[in-house]
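**Q** when you get a sec, could you give me coordinates for this:
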Amino acid sequence: MIDMKVHAADHGFHIHAEKHFIESYSLGQVWEVDLHPAEACEGPLEMLMILEVEPRTILAFEDLLAEHGMEIDQQEDIMLELPLYFKWSLPPLPNPPDLLVLATELAGVSGTTLPVEVSATDTFMSVTDPSQRSLSLVGRVDCRLLDLYIREINMCEVLECAHVLSIWLLEQSSNWLEE
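**A** Predicted coordinates for the structure are as follows:
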């Protein structure tokens, strides 16, 4: 994850914090990096890069390495991927966008490099108050464990796409935050 964090900084992201979580029962691990584009130091965009590690995947990879060395079959290799998530969130928006239109526009920005799911949360402070809508976006790419292991993973295209998408969200958010 350190290599990815440094690589993200090379692509114009500021790194604010890194957290490592270990689930005590399953021993699943999550690395979470709090980052944002340099242009978003003052907000309103929050962004996380998250790598999830399932222990069974690591054990299966270790078994394959012991059995085949670095000559892992492509069919087996596909099963040995770790999800890398990019999560964006925006505060309550006075003028929220239409979610379908937003999802369509985001597909044009990120293409197939980083497919993005769009969701919204409506919050009511009290029964008589109007709802406040917050946006959440999640992009996911699967990283081949073998590439991570030998440090030959190329994240340039994904990180560049995440940066472009972040800048696009920043530009759009000014309209959504107007009262």
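**Q** can we go C-alpha only for contacts and neighbour counts from here?
**A** Fine.
**Q** quick one: list the elements packing against the longest helix belonging to the chain.
**A** Counting residues, the longest helix found in the chain (DSSP state H) is helix 156-176. Where contact means 3 or more Cα pairs under 8 Å, 6 or more residues apart in numbering; DSSP states H and E, helix 156-176 is packed against strand 29-37, strand 81-93, helix 99-110.
**Q** packing partners of the shortest one?
**A** Think strand 29-37. Against strand 29-37 (3+ Cα pairs under 8 Å, 6+ apart) you get strand 13-22, strand 46-53, helix 156-176.
**Q** the longest one now?
**A** Secondary-structure packing of strand 81-93 (3+ Cα pairs under 8 Å, 6+ apart): strand 46-53, strand 132-144, helix 156-176.
**Q** let's see it at 10 Å
**A** strand 29-37, strand 46-53, helix 55-68, strand 116-123, strand 132-144, helix 145-149, helix 156-176 (3 or more Cα pairs under 10 Å, 6 or more residues apart in numbering; DSSP states H and E).
**Q** dump those to TSV, plus distance to Leu106 and mean neighbour count.
**A** Output for the helices and strands packed on strand 81-93, formatted as TSV (distance: least, Cα to Cα, whole Å; neighbours: other Cα atoms under 10 Å):
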stretch	distance to Leu106	mean neighbour count
strand 29-37	17	21
strand 46-53	16	20
helix 55-68	31	14
strand 116-123	7	16
strand 132-144	10	18
helix 145-149	28	16
helix 156-176	8	17
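**Q** alongside the first, I'd like the structure of this one:
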Amino acid sequence: MADLKSHAIDHGFHVHDERHFVETYSLRQLWEVDVHPEEACNGPIDLHLSLEVDPRMLFAFEDVVLALDDPDAEAPTEHTFPLVFTWSLPPLPAPPDLLILATELAGVGGTELPVEVSAIDSFHSVTDAPERSLNMVARVPITLASVYRPADEALCAVLDKCRDVSLDLLRRAPAWLGEDTGF
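**A** Presented below is the predicted three-dimensional model:
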């Protein structure tokens, strides 16, 4: 996880907070890191990275690697962990059309970073108008082979796309928040 944070910093992200959870029964581990692009220090976008490690997958990968005849042989790529990127925005007075936003973010994220868009409508009181908050989630499988023998190229492409999506959201957010952008 330290390498991932360092790599994110190299791609123009600021790291703000980090959490590590261990489930005592299964020994499943989860790392969470709060980051944002350098341009978004004052908000409104929150970006949350999480990596979940299943010990059964880790042990299965270890068994396969130990069974390799050649220690320098390529490790198998079928063992993966999910790396999840979650963007969130505060309640938006002028929210976008979700279908249009999902389509446009699909063009920005591409196949390297498929982004799902969802919204939550909240009501403070039954007589109040709804407030819509946006959440965007991208799930990328990280192969254990790339962790075993680091290959930063694949992660570089994902982090570049993550930054592109973040900057695109940052560019659009003032209109959704009802702020005058001067355009």
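**Q** just to revisit the earlier point, how about the helices and strands packed on helix 156-176 of the first structure, which one is nearest Cys143 of the first structure?
**A** strand 81-93 (5.2 Å; Cα to Cα).
**Q** quick one: the residues in the second structure that the longest helix of the first structure pairs up with.
**A** Using TM-score structural alignment, helix 156-176 of the first structure corresponds to residues 156-176 of the second structure.
**Q** give me the mean distance between that stretch and the first structure.
**A** Taken over the aligned residues, the distance from stretch 156-176 of the second structure to the first structure averages 0.6 Å (mean Cα distance after the TM-score superposition for the first structure).
**Q** Asp46 of the second structure against Glu38, yeah?
**A** No: judged on Cα atoms under 10 Å, Asp46 of the second structure makes no contact with Glu38 at a distance of 12.0 Å.
**Q** so what's Phe163 of the second structure up against?
**A** To be clear, residue 163 of the second structure is Arg; Phe isn't right here. With contact set as Cα atoms under 10 Å, 6 or more residues apart in numbering, Arg163 of the second structure has these partners: Ala8, His11, Gly12, Phe13, His36, Pro37, Glu38, Val108, Gly109, Ala157, Leu169.
**Q** what do you get if the cut-off is 7 Å, keeping everything else the same?
**A** Pro37 (Cα atoms under 7 Å, 6 or more residues apart in numbering).
**Q** excluding its backbone neighbours, what's nearest His20 of the second structure?
**A** Spatial nearest neighbour of His20 of the second structure, excluding adjacent residues (Cα to Cα, 6 or more residues apart in numbering): Trp31 at 4.6 Å.
**Q** cool, Ala129 of the second structure as well?
**A** Nearest non-adjacent residue to Ala129 of the second structure, counting by Cα to Cα, 6+ apart: Phe123, 6.6 Å away.
**Q** hmm, Ser133 and the one you found touching each other?
**A** No: between Phe123 of the second structure and Ser133 there is no contact under Cα atoms under 7 Å: 11.3 Å.
**Q** where in the second structure does stretch 19-27 of the first structure align, residue-wise?
**A** The alignment of stretch 19-27 of the first structure onto the second structure (TM-score structural alignment) covers residues 19-27.
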